[in-house]
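# have a look; sequence and predicted model below, questions after that.
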Amino acid sequence: MIYNVKIRFIIALQVLAFPAALSQSLLDQSAFFAGGTADAQKIFQAYAGPWASMYGHSLNNGWVNTAKTHKPFGFDLTITNTVAIAPRSEKTFDIAELGLNQLGKSNGSTTVAQTTVGNNNKKNDRPSLDLLSPYGTYSNVLSMPKGSGFPATILPAIQIGMGLMKETEISIRYSPPINYGRYGTINHWGIAMKHNLRQYLPAARLLPFDISVMAAISQLNNKTDVTNDPQQYLFDPGITFDKTDRSIKMGVTAWNTILSASTSLPFFNIIGSIGYSGIMARMKATGTYPIPSGETDASGNMLLIHRENMVNDPMN
């Protein structure tokens, strides 16, 4: 038996770690959860949302470059590299529009914050937030991080496609976990099925083109350890917690269906397609985190942390 084998290589760039790094820069703020889990989730979604959206689009791209399917057991091996670029509107967000409950803008501070794909600007140009509580106002509890200055995501992967029976093809895409040290790990995978519809058309063998339908689902995972100790928190004696067990887990699930048609000409091919896609992102914070009530010591400089202020798995 003669197998249809095709190997294609596309220049692949290393997965950029800046989304994880910038997420870590936000988590490095000792008072990330100072306003409670609801405020923390609103801020993190606004800050990291463009990252999730762009990676979702990258996961959905690159599945189809021809409507033709492989013959049974024919396959191709591809090193793919997909790129997504953020629009200008996703580079910043307004803190005042988030509806925060326990955090408010510090006096003299701007309300415009950078997202993960925003500008790499100076600290003085970024919002500073106060903690608002029944005990009063604790100033400058959280400074928003800067952006990356790079409004794009680059996502390489190894992809293999193999022909099955009835002009059906399966494709699998995979990138192993890459460890970026204190910035965590990133990995992703995907699977797609493509079926050629030309076989159902009259005189199919005489047609100079193929028509196929494809469905794919992909998953990207990022895990970042959170081992920093809040510097402005004063813990009650006897409070202990395992800092090595804390982590932020972010996941992006993407799915799409594509109807495509491509020519079968000797020297060049033309492909056209139409499809539907979706993206879902989620975040979990596991481990034990201090969430202050706003009570301070006699000097007013340190936020007191009692045992009841220690919260397990605040986002799960």
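Cool, the structure landed.

# going forward, measure contacts and count neighbours with C-alpha atoms only.
Fine.

# ranges for the helices of this protein?
Applying DSSP state H to the chain gives helices spanning 18-27, 36-60.

# contacts for the shortest one?
This means helix 18-27. Here helix 18-27 makes contact (C-alpha atoms under 8 Å, 6 or more residues apart in numbering) with 32, 48, 51, 116, 144-148, 183-184, 222, 224, 226.

# what residues sit buried inside it?
18-24, 26-27 (16 or more other C-alpha atoms under 10 Å).

# please apply the same query to the last one.
Of the residues in helix 36-60, those buried by neighbour count under the rule 16+ other C-alpha under 10 Å are 36-37, 39-41, 43-60.

# wait, Thr153 touches Ile85, no?
Yes - between Thr153 and Ile85 there is a contact under C-alpha atoms under 8 Å: 6.7 Å.

# which neighbours do those two share?
By the contact definition C-alpha under 8 Å, 6+ apart, Thr153 and Ile85 are jointly contacted by Met54.

# the more surrounded of these two?
Thr153 (25 against 17; other C-alpha atoms under 10 Å).

# from Tyr183, how far out is the more buried one?
If you measure Thr153 against Tyr183 using C-alpha to C-alpha, to the nearest Å, the figure is 16 Å.

# what of Leu59?
21 Å.

# next: Val112.
Here the criterion is C-alpha to C-alpha. By it, Val112 lies 25 Å from Tyr183.

# which one's more surrounded, those two?
Tyr183 (21 against 16).

# how about that one, nearest residue that isn't a chain neighbour?
Nearest non-adjacent residue to Tyr183, counting by C-alpha to C-alpha, 6 or more residues apart in numbering: Ala21, 5.1 Å away.

# presented hereafter is structure B, for comparison with structure A:
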Amino acid sequence: MKFKVTILCCVFAFAKAEFSKSQSNDLGNVLTDLLLISDRYVQPAAEASVMQSSAGWYQSASSLDKYKITVALHANALVFPSGKKNFDINNDELLNLTIRGDESTTIPTTLGGEQRTFFDFTIDGDLYEFQAFEGIDTGFLAYPFLQVGVGLWQETELLLRYSPNIKIDKSDYAIYGIGVKHNLSQYLFKGERPVELAFLTSYSLFDLNLSFNPYELRSDDNSPPLAVIDGSLVDAHAVLFQLIGSKDYNDWTFSSGVAYNRSWIDYELSGDDGIFLQTLNDVLSILSETQHSYKVDLGATYHFNNWDLSSQLSAGDFINLNIGGIYHLN
């Protein structure tokens, strides 16, 4: 991958008339190093967003009756393992950047905190510095969301999800989604059904905006900065395919599911609109490569009057707990 990225970086660099030939080679190596760091920086947030956006889509494999509607308020809570909050890097992995004062270091991911780690690099003989990005600096990610279910034909249910912007310090995130659940037991059993089975698919968008104190990539105090960076924008897309099973017992429904996720991210740094940051964001489009993940769910729902109270535990790259209250409108 490094060879591919280096060639791409150099192509971008040669396309910019403002850079000389020697600058192009240096710039290509710098951008390759920044891509490596950015990939490790953003990956845990992408994994966490997939886990959170795929949770809580169902409480049962049964579908609502036609034109029946439910409105639900859910809350997700996901704890960050310590191994997802930081990552290690050493000088042997880098082409141009060098870690200031050491051969290796540990720096934050998007899920980590603030750490003043600096890298030095050169472009056409000029020395520049780069500070490691900050994370959201919290031990867990929790958010409420609204979900509406509508019963359709042939034991099919349409699901819509919305979460408003949630603030963490200077950062914020939101989730949007749409899903469809279709009951399979209608094809497998005639008469009484010993168990309910269903297939669910959904699309979710996790929109994370990280803001941090602006810092400049410059060679000295008297020269103009190479770039000014003040945040990063992460749009994580996830498509879920899930097989669900459930069983009713008196006022309870017990459920379980296995799921496969296909996900990809759109990632860019925010700041000035100079040529260096523009070129870096062009290169960061490589991070949109499709990722694959799996998870399992275990859930229990209690029914009373027109209400359901549900809980669901999901396990995959992370552990996520979902709790919801569902109201049946009719």
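Thanks, I have it. Only a predicted model underlies this, so the values are computations on that prediction, with no experimental measurement involved.

# that older thread, for the helices of structure 1, which one sits closest to Leu100 of structure 1?
Nearest to Leu100 of structure 1 among the helices of structure 1 is helix 36-60; the distance by C-alpha to C-alpha comes to 5.4 Å.

# same for that closest one, what does it pack against?
Packing partners of helix 36-60 of structure 1 (3 or more C-alpha pairs under 8 Å, 6 or more residues apart in numbering; DSSP states H and E): helix 18-27, strand 75-85, strand 152-163, strand 209-225, strand 247-263, strand 271-286.

# tell me roughly how far that helix lies from structure 2 on average.
On superposition with structure 2, the average gap between helix 36-60 of structure 1 and its aligned counterparts reaches 1.9 Å (mean C-alpha distance after the TM-score superposition for structure 1).

# which residue lies farthest from the center of structure 2?
Gly191 (42.9 Å; C-alpha atoms, centre = their mean).

# what's the spacing between that residue and Gly245 of structure 2?
From Gly191 of structure 2 over to Gly245 of structure 2 the distance is 18 Å, taken as C-alpha to C-alpha.

# what sits against the aligned partner of Ala72 of structure 2 in structure 1?
Using TM-score structural alignment, the partner of Ala72 of structure 2 in structure 1 is Thr78. Contacts of Thr78 of structure 1 were listed using C-alpha under 8 Å, 6+ apart, and they are 7-10, 158-160.

# tell me which two of those residues sit farthest apart.
Largest separation among those by C-alpha to C-alpha: Ile10 and Ile160, giving 13.2 Å.

# the two: which is more packed in?
In this view Ile10 of structure 1 and Ile160 are compared by other C-alpha under 10 Å, and Ile160 has more residues nearby, 17 against 10.

# how about the contacts made by that one?
Ile160 of structure 1 sits next to 75-78, 171-173 when contact means C-alpha under 8 Å, 6+ apart.

# wait, which of these is closest to Ser133 of structure 1?
Using C-alpha to C-alpha, the contacts of Ile160 of structure 1 come closest to Ser133 of structure 1 at Arg173, 48.9 Å.

# if I look at that closest one, how far off is Trp189 of structure 1?
5 Å.

# the more surrounded of those two?
Between Arg173 of structure 1 and Trp189, Arg173 has the larger neighbour count (other C-alpha under 10 Å), namely 22 against 19.

# what lines up with that one in structure 2?
In structure 2, Arg173 of structure 1 lands on Arg161 (TM-score structural alignment).

# which residue in structure 2 aligns with Ser273 of structure 1?
That one, Ser273 of structure 1, aligns with Gly257 by TM-score structural alignment.

# and its match, how many neighbours?
Gly257 of structure 2 has 22 neighbours, counted by other C-alpha under 10 Å.

# which residues touch the nearest residue to Val252 of structure 1 once chain neighbours are set aside?
Of all residues not flanking Val252 of structure 1 in the chain, Ala281 sits nearest, at 4.4 Å (C-alpha to C-alpha, 6+ apart). Going by C-alpha under 8 Å, 6+ apart, Ala281 of structure 1 touches 52-53, 250-253.

# grab the nearest non-local neighbour of the residue nearest the centre of structure 2.
Of all residues in structure 2, the one closest to the mean position by C-alpha atoms, centre = their mean is Ala46, 2.7 Å from it. Leaving aside its chain neighbours, Ala46 of structure 2 sits nearest to Ala236 (5.9 Å; criterion: C-alpha to C-alpha, 6+ apart).

# ok, Ile43 of structure 1 next?
Nearest-residue entry for Ile43 of structure 1: Leu98, 7.4 Å, with adjacent residues in sequence omitted and distances by C-alpha to C-alpha, 6+ apart.

# quick check: that neighbour touching Ala40?
No - Leu98 of structure 1 lies out of contact with Ala40 (C-alpha under 8 Å); the separation is 10.7 Å.

# the residue nearest to Tyr183 of structure 1 matches what in structure 2?
By TM-score structural alignment, Ala21 of structure 1 lines up with nothing at all.

# any idea how far Ala21 of structure 1 is from Pro145 of structure 1?
Per C-alpha to C-alpha, Ala21 of structure 1 is found 11 Å from Pro145 of structure 1.
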